[in-house]
Structures are given as structure tokens and as C-alpha cells.
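Asks: pasting the sequence and the predicted model now:
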Amino acid sequence: MGFITLLSQSMEPYTIYATLIFLFCLLFWLLKRSNADIPTKAPPPPEAEGAWPLIGHLHLLGGSHAAHVTLGNMADKYGPIFTLRLGIHRTLVVSNWEMAKECFTVNDKVFASRPNSLAFEVLGSNFSFFGSSPYGPYWRYMRKIATVEVLSTKRIEMLKQVMDSEVKAAMKKSYDFWVMMKESGPKKAVTEMEKWFANITLNVMFRAVLGKRLTGMGCEDDEEENEKIQKAVRDFFHLFGQFTVSDAVPFLRWLDLDGQEKKMKKTAKELDDFAQVWLEQHKYKTNSGSEEWKNGEHDFMDLLLSAVDDECLHGHDHDTIVKSTCLQLILAGTDTMTRTLTWALSLLLNNREVLNKATHELDTQIGGENVVVESDFEKLEYLQAIVKETLRLYPPGPLSVPHESMEDCIVGGYHVPAHMRLLTNISKLQQDPSLYSDPLEFRPERFLTTHKDIDLKGKHFEFIPFGAGRRICPGISFALQLMQMTLAALLHGFEIVTIDGGPVDMVEKTGLTNVKASPLQVILTPRQSIQVYNQN
């Protein structure tokens, strides 16, 4: 008031009014400028998309299209960063490499946690799966053990012989099947390739984690149990990728309106029963103290039984940790590799010129009567490009496993509050026309020319099929090793055609992983001499 009084004594009335107006405008401009630096929330889709009461935008993800396709179409309308309300939870969706980089570099620790969800709790043994557990000491402890004991470079080197023997066993079995069908009459030797790939990956993972094979043991009882395990694995991934009513509206969980919790508990019980048997077998072997066990090679469950410190359980039961960690490694490793190999072969069958180039490279670099070995991979540049291009078009998880912000942060100039969920649309990101010319076409050559130096281990955000940041998949090297070995041996060993000579149906179906909707049935005809298939 003293300032106003001074003005009134020294100025004419109109001068006073003009000065006050100037000061008011100056104050308004300063406030506006300061507020401009405060980011707003990421905008939700316009009301035309229709958020429903209670469930929000959840109904948009329940149509015939896979969730990543629906969210990709929305990104075309609303941009590479927007929010949805999935039930009571606000969810940030990012769909380009710049936004992904910001989330997993500057804000990596902020988004390092996982949200509470029905699948993480029920299928993940009450958050004992370290891949779906919240960020903290338990996650760090278990990830370190898994990385060092089964996914390290040293361990992968030890497992190369296991990979090689399982691929050779599958090749011989297919050769014998072809001979049998040829001798028995005019029937075609039809092979369902997803199952063929699954048998290899399951056996490798079981031998690495449990020290024994799963499939192909011959006994009828064993085969029946194997089918049950494989079905439980398929059910796990189907249920794990579902958006549930209980997650959207937690206070309605007790009603289990969509029946998902009942299904999850059934599958979790089946898997836990299998794991309990494996655990008891390992404990018996350990406690027997036999010289064979002391001097033999120890599998991951053996190592885990002794490595898990009772003081580092962080509220989890010792046996539950051992079982759930082993199950997670088997489940994650098997499904992702099986899906990627199935898509790779499907793409090759629909692009015969690429398939011919791959077989020509194998014949030139390896030789017609030799078996592919691990040391040959560095010479098979085109094959490596095929695997990369497959992972670009069909990443194992087209949508990232959900993250959750642990504190407020800024993404793309927008304010993201704590406890907001994050989905990265990896599929959309990797098909960005500004990054890849003709992004929907299968062109392995791009990884030998324009994208030759792009790494897939989380350093280049235009290509993150295994995720990025603290939560990146720890099994990348393991997966690439087995996928390259399997695909190389298959293409080198057999001529491959579809059963009707036509193209492969590339329709996807919903789930956590990128699943081909129809089975891939082919005819495998040997293209090498019998000696190649009989090598051990």
C-alpha cells in the first residue's frame, strides 16, 4: 500500500492507472512463463475413444486385434506418448524410440519396478518370480544369481554342448520320420514346427536348469507328463498376457467376474506340483552325499539350493524361491525362443528368395556335408540378419511387461506421477517408417547395410526386442546362441515347403508373447547324406 500511496502523490490519475495495468500485465506474464516450465500430464485419448465407468479404456483392448496393434493404431492418432485408464490405473503408453530412451535412461530407476497384478501374484508365486517382482533387494539378489549361474558367458559356453546335442537329436528324429513315411506309402511327412522348436528349447532349458531332458524319453507315462507340462506352459503365457477385470477394478476381485483368477490358480498349481517333484528329487540327491553327486556337474537347481541365503529371502519361503526361479527360467526361455523361431521360418517360407540366400550361405560357408557348429556363426552374417529382422517384426513381447513409476518424473515434457504404469509398444516402435524404410517388409539385408551397427542388447532404442534398462531380459546371449544354432541346422539339413505349397498365414493371437494363430505345418525333406543326421 505504501508504494501505491507514493504513486498517487506524485502522478496524475491516468498515469497511476496505466502503471497499475502495466504491473498487472508484467505479473501475469511472469506467472505464465514460470508455469510454462511445469509439464502437464500426458493427454488421454479424446472422449471419442470412450472411457467406460469403472473399466476405463480396458474394453478397447478386448477386441479381435492384439493389444499392441490396437495401441499402435491409437499412437497414429494421438502421438507417441499418451495415457489410458485401464480400470482405476492410469497407464502411460510410449510408442517411439525417443520416448523409450527417455524412460529407460534418464528415468530408468524410476520405472524399474513392476505393478501389482493378478498374474504377477498368482502365476508368479506371490511375486517370487524375480522378473515380475517389485524393484528392491530381492529382485537384485535373485537376478544376480540367475545371471551368474545360468546366463553368464561362462555358463553359456558350458551349455553349448547341450544345445548342440539337442539340435542334432531333433534333426535325426526328423530324418528317421521322413524315411519311415517314405517307406510306408504315399503319405506326406508332415511336421508341426512350433512343437518341433519347443521340444528343442524345452530340452535345453530342462537340462540347464534341472539336469534332465523333458521330451523324447520314450516311455508312455513320460510322454503323457511332457504333454501336461507343455500345456501348462502354453496356458501360463496365455493367462499371463491377459488384461483382467480384477486388475482393472481390484475391489471386485472376490467376484472373479471373468474367471481369470480361477484359471490362473489351476495353472499355477499344476506348475508348482511339477516343480515340487523336481525339488524333492534334487534335495534327495544332495542329501545322499554320493560321490557321483559330489564329482558330477551340478545343474541350476543344485546351485540355487546352496546359493540362496536364508537371510536374503525378504519375506519369501526358501523352497518357493528355488521352485519359482527355476520355473521362470524354463518358462521364459522356452516360449520366447519357440515363438521367434516359428515366426522366422514362417517369414522365410513366405519369402523364398531370402530362404534361398540363407541356404546358399550355409552351403558356401559350411559345406554340403558338414554340420553347423557354434564357431561357424561369425561366418553366417545373413542368417544373423534373418534372426534380427524376425525380432524386429515379431519381438517376443510386442508390449513390454508393465513397469511402474516409483516417483514423479518427466517424460516427453509431460509430468508422470508416481505409481503410473508404463507400457512400451515395442512392436510399433520397431516398425517406425522414419527408422526403417518399408517397415512392414521382411528385409534382412537392412541389418547388413543401413542398420548394420545396431545392437539389440538395449543400447540402440530403435531396436529393443528384449527390452532395455534395468529390467532388460538377462538371457539375450543364451537365446541368440540357441536360436541361431537351431535355425542354421534346420535350413542346412532340410528342404522345407508348406503342406499345400501355399503361403503361411501370418495372423497373430493375443497373449504376453507374439503367438502365431494357426499351426505351422511343413514337409521336411533331407538335403544332406545320412551320415550328417547320424552324427552325435
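Replies: Sure thing, it's come through. Keep in mind the model is a prediction, meaning the values are calculated, not measured.
Asks: okay, CA-based contacts and neighbour counts for the rest of this
Replies: Noted.
Asks: for residue 457, see how far away residue 430 is.
Replies: 14 Å (CA to CA, to the nearest Å).
Asks: repeat that for residue 157.
Replies: 19 Å.
Asks: so for these two, which residue has more residues nearby?
Replies: Under the criterion of other CA atoms under 10 Å, the comparison of residue 157 against residue 457 puts residue 457 first, with 19 against 13.
Asks: tell me if that one really is in a helix.
Replies: No - assigned with DSSP: H, G, I helix; E, B strand; the rest coil, residue 457 falls outside any helix and is coil.
Asks: that one reaches residue 476, doesn't it?
Replies: Yes - checked against CA atoms under 8 Å, the pair residue 457 and residue 476 is within contact range at 7.2 Å.
Asks: try this one side by side with the last:
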Amino acid sequence: MFSFLRTYILFFSLFIILIVFIWIKWISYHFSPKKNIPPSPPKLPIIGNLHQLGLSPHHSLQALSLKHGPLMLLHLGSVPVVVASSAEAARDIMKTHDLAFSSRPKMSIPDTLLYGSKDITFSPYGEYWRQVKSIAVVHLLNSTRVQSFREIREEEMALTINKIENCCGRSVIDLSEFLVVLTNNIICKVALGRTYSGIKFKDLLGRFMNVLGVFSFGNYIPRLSWIDRLSGLEGQARKVAEDFDEFLEGVVEEHISDRRGVYAKSNEDQDLVDILLDVQRDNLTGFSLQRETIKAIILDIFAAGTDTTFASLEWAISELIRHPRVMKKLQQEVTEIAQGRPIILEKDLEKMQYLKATIKETLRLHAPIPLLIPRESTQDVKLMGYDIPAGTQAIINASAIGRDPTLWEEPDEFRPERFLNNTIDYKGLHFELLPFGAGRRGCPGIQFAMVVNELALANVVYKFNLALPNGMKNEDLDMSETTGITVHKKSPILVMATPRL
């Protein structure tokens, strides 16, 4: 009898608890404020919206935004991601709520490649990031420092022009190869003190960028992280990290050994490794600069500076070949300003407004990183009236914004003239043009990258006429894209180059 009574009381208590639980849930659902979430395409179990990214995510996301709006919510596996495809949405993330979206999500491949994300680009927001960003801005990439490397840029440019001249009229040349060697040599001399040529070094950099751009399942679907191991991605990342660390360790040790020598370098002769070693020795920032941080910063600047600069140059020259009217107009400008000198110098660049407009137009149509590096919110915010919880990733589709028909007349046309009579620039103040991002996470190396772009493009079009081989029409030039973080032209620029002067 007592056993039955105890059982009855137990079940009755559980029933009451269940009723109370349901009642609380009902009250919570009907009376708590409703979350206003951004529009979202239907998702699949486990993978969410991953299947909708396609081989060219920036184009796929642009197409989705036409249906779901300029701010949409996707679920990439288990990770909520808002995608901004308009200048207004980008401004809300990178200006209005810049602080809330100043962190980075934890990503396994950058962690492996960059010493636990101790670089500037991928490190999470916080005191460490503020310190390394400050070192880059104050000591490495300020205006005076960038100007101090002018002689290196001009010397390498002259060498490249001579190499192309030696090939003129004899055969088809791979102009892409000349451009990648030029950018590699400039960055090597500036960052490391000397050039590192050869297939091995080029292969190492290529492997680094390839692995960095591969999609990692473990970042978005933890239960499928085994795919990254099975595919060999994790092993490749570790191998590249080991090889690059061995290379950078040798560079740092070489610099330390040279500093023990009789002749110390003057400030004008210092490269970026020298400067970082000075910061470490003198503790100029009150921040303990470790060896791994030095290597991470150098790798960050080196890889990003080479890859994005080369990509932008390649797209600019490709567009000029396809648009002879623009090429002729640019050649007229650089010829007038050069006044017969054998090569264009950096002091000439400020006068070349059509050159600057041409590069802006190239960056509008071909943002080197079309989907800016993802950010992650550290607090709940409202974006364009929508509720975005902390922990949500944010992706800015710079490519879609650059081709937005509400911002740009005939957005798919290459017309540098659109930049001659307006103030829109790429430095992060105008959200219609965002090739380098904006806000706290904007690229600190814009000034250095752009002077290389301007100097190289001005000299190539000044010195040479470029024609496609085998009677190909200009408009038939292949403009297919690669996939990855940085989007390159898929096929190299093969041309016949003839002297203009």
C-alpha cells in the first residue's frame, strides 16, 4: 500500500513538473521579445547552407543576396554567419558596430600556419592584437618607412623592365611570371633584406597560400573534422608551417648574426626584420615581443603583400589589354608626365590621375580578397534592424558591393573615368569600395601595396605595347578566376611585348 502511494506521488510530482515546464516555455515563447533575424535561405541538416557556396563563393553569395537581401543569415554547418552585400550593411558592421565585430573566429588552418594566429590578420581582438597592430602601424608601415624603401622598388622595377626588353619581339612572354617575380623581390628585400629566388622558395609561398585558402570542415562542422585529416589538409598545413618556420628561423638568425658584426646597419638600410629585432631589444612598446610573434608578423606581411599585389597587377593589365581605349588613354598620360625619361619614378605617380582611376576601377571589379576575412561578434548587436547574437560570424562581400547596380552605373563595365570626378577611395572611408576592408581590421599595408601597384603598372604600359599572340582578339582574353582567399586570374597573361619608345 505504501509502495503504491510512493509511486503515485512520484508520478504526480513528475507530472506537475512537466506541466510547469511546458507553462514556462509557453510564457517565454509568447511574452518574451521576439528576435528579428535577417532573412535566410533554407538550410539542410548538419551542413546548413554550405552546399550553396559553390566553387566561387563571392558570386554564389551575390546571387543569394539578390533574393534574400543585402544582409542575410546563413548557417555554415553549425556556425551562424551574416553576409553583407551592400555598402550600408558593410558600414553597419565595420563602422557603427566596428568594436563588436573586431574579433576573428578561431580557424584551425591559420592557427597551424601562423603560430597559433599570432599574426595581425587572424589574431582575435584583444590586447595582444592591439600591440602587434600598433607595431605594424607605428614601426613597419608608416609613411616615412614606406618612403624609405623607394629605392628598392625603383631598382627592382628597372630590372624587370630590362628583362622584358630582352624578350621583346622574340617570343611570347609570360607577363604574369615577370609580375610575380617583381612583387616577390620587392617584398623580400623590404621584409627580409635580400631576394630569395628559385623554385623552392616560390613553391613554399604557393603551398602556403593554397593551404590557407582551402575550406576546413572542422571549422564549421566539428563532427566532420576527420575529413580534414583524411583529405590530408591538416598534414599539409603542418608541413608548410614547419618548412616556413625553418626558413624564417634561418632569416632571423642571419639577422641576429649580422647585428653582432662590426658594421651595424643604418636606419635607412634596415629591413622589417631588423626593425622588429630593434623593437624586441629596446622593448619600445612595453610589450614582450617573442620570436614566434616576429616570424608571424613577417609571414603575414610577406604573404599578404606578395599575393594580393600580384593579383591586382595581373587583373589591371588584363583589363587594359581587353580595353584598348583605356590602355591608349593611360599610355598618353604616363608618356606626358615621364617627358622622355627612360623609366617612371615614384615622384611622378602623384600626377597620374588616370592611373589611379584605373587601379581603383580594377579593385572595384576584382577585389583581391572578394570575401573579406571573416569577423566575429563579441556581443549582441542590431544590424540594419536585425538582432545578431554574440558569436555570429560576419562576411563582407566586397565583390558584390563593387558590382552593386544601385551604387555603380553599368557595374560590369571597366570604365576608370567613373573615378575621375568623385572622391571615392579604397582606404576604408568609403564603403562602396572595400578591397582592403575598413575599421579596426582594415589592412595596415594599403600605402605600401598601392605604390607598388602604381609604379609597376605605370612602367609596363609606358615602356611596352602588349598584344595577344596568334591573332587572338583582345576581348577573347581568358578572365576566369581561381578559388581561394585571394582570387587570381586562372591563366597567365601570355603576350607579345614590343617597345613603345
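Replies: Now that the structure is in, tell me what you want to look at. None of these values were measured; they are calculated from a predicted model.
Asks: quick TM-score on the pair, please.
Replies: After superposition, the two chains reach a TM-score of 0.89 (TM-score structural alignment, normalised by the length of the second structure), with 465 aligned residues with a CA RMSD of 2.0 Å.
Asks: re the thing from before, which residues do residue 457 and residue 476 of the first structure both contact?
Replies: Here residue 457 of the first structure and residue 476 share the contacting residues residue 466, scored by CA atoms under 8 Å, 6 or more residues apart in numbering.
Asks: so is residue 11 of the second structure in a helix, a strand, or just coil?
Replies: Residue 11 of the second structure - assigned by three-state DSSP - is helix.
Asks: give me the number of residues near it?
Replies: 12.
Asks: how far away is it from residue 18 of the second structure?
Replies: 10 Å.
Asks: do the same with residue 367 of the second structure
Replies: Taking CA to CA, one finds residue 367 of the second structure at 56 Å from residue 18 of the second structure.
Asks: also residue 329 of the second structure?
Replies: Counting by CA to CA, the gap from residue 329 of the second structure to residue 18 of the second structure is 78 Å.
Asks: and the alignment partner in the second structure of residue 409 of the first structure, how close does it get to residue 73 of the second structure?
Replies: Using TM-score structural alignment, the equivalent of residue 409 of the first structure in the second structure is residue 381. Distance, residue 381 of the second structure to residue 73 of the second structure, by CA to CA: 14 Å.
Asks: ok, these two, which is more surrounded?
Replies: Using other CA under 10 Å, the more surrounded residue of residue 381 of the second structure and residue 73 is residue 73, with 22 against 17.
Asks: am I right that the more buried one is in a strand?
Replies: Yes - the assignment for residue 73 of the second structure by three-state DSSP puts it in a strand.
Asks: the first structure: which residue goes with that one?
Replies: Match for residue 73 of the second structure (TM-score structural alignment): residue 83.
Asks: just to revisit the earlier point, so for residue 367 and residue 18 of the second structure, which sits in the more crowded spot?
Replies: Neighbour count, other CA under 10 Å: between residue 367 of the second structure and residue 18, residue 367 has more, with 29 against 12.
Asks: check contacts around that one.
Replies: Residue 367 of the second structure neighbours (CA under 8 Å, 6+ apart): 312, 398, 399, 402, 434, 435, 487.
Asks: from residue 357 of the second structure, how far out is the fourth one?
Replies: Distance of residue 402 of the second structure to residue 357 of the second structure, computed by CA to CA: 14 Å.
Asks: more neighbours: which of those two?
Replies: residue 402 (28 against 20).
Asks: so how many other residues sit close to the nearest residue to that one once chain neighbours are set aside?
Replies: Excluding its sequence neighbours, the residue lying closest to residue 402 of the second structure (CA to CA, 6 or more residues apart in numbering) is residue 364, at 4.8 Å. Per other CA under 10 Å, the neighbour tally for residue 364 of the second structure reads 27.
Asks: and the helices in the stretch 251-400 of the first structure?
Replies: Remark: helices assigned in the stretch 251-400 of the first structure by DSSP state H, counting those that start in this stretch are 260-288, 291-295, 300-307, 318-349, 352-365, 381-393.
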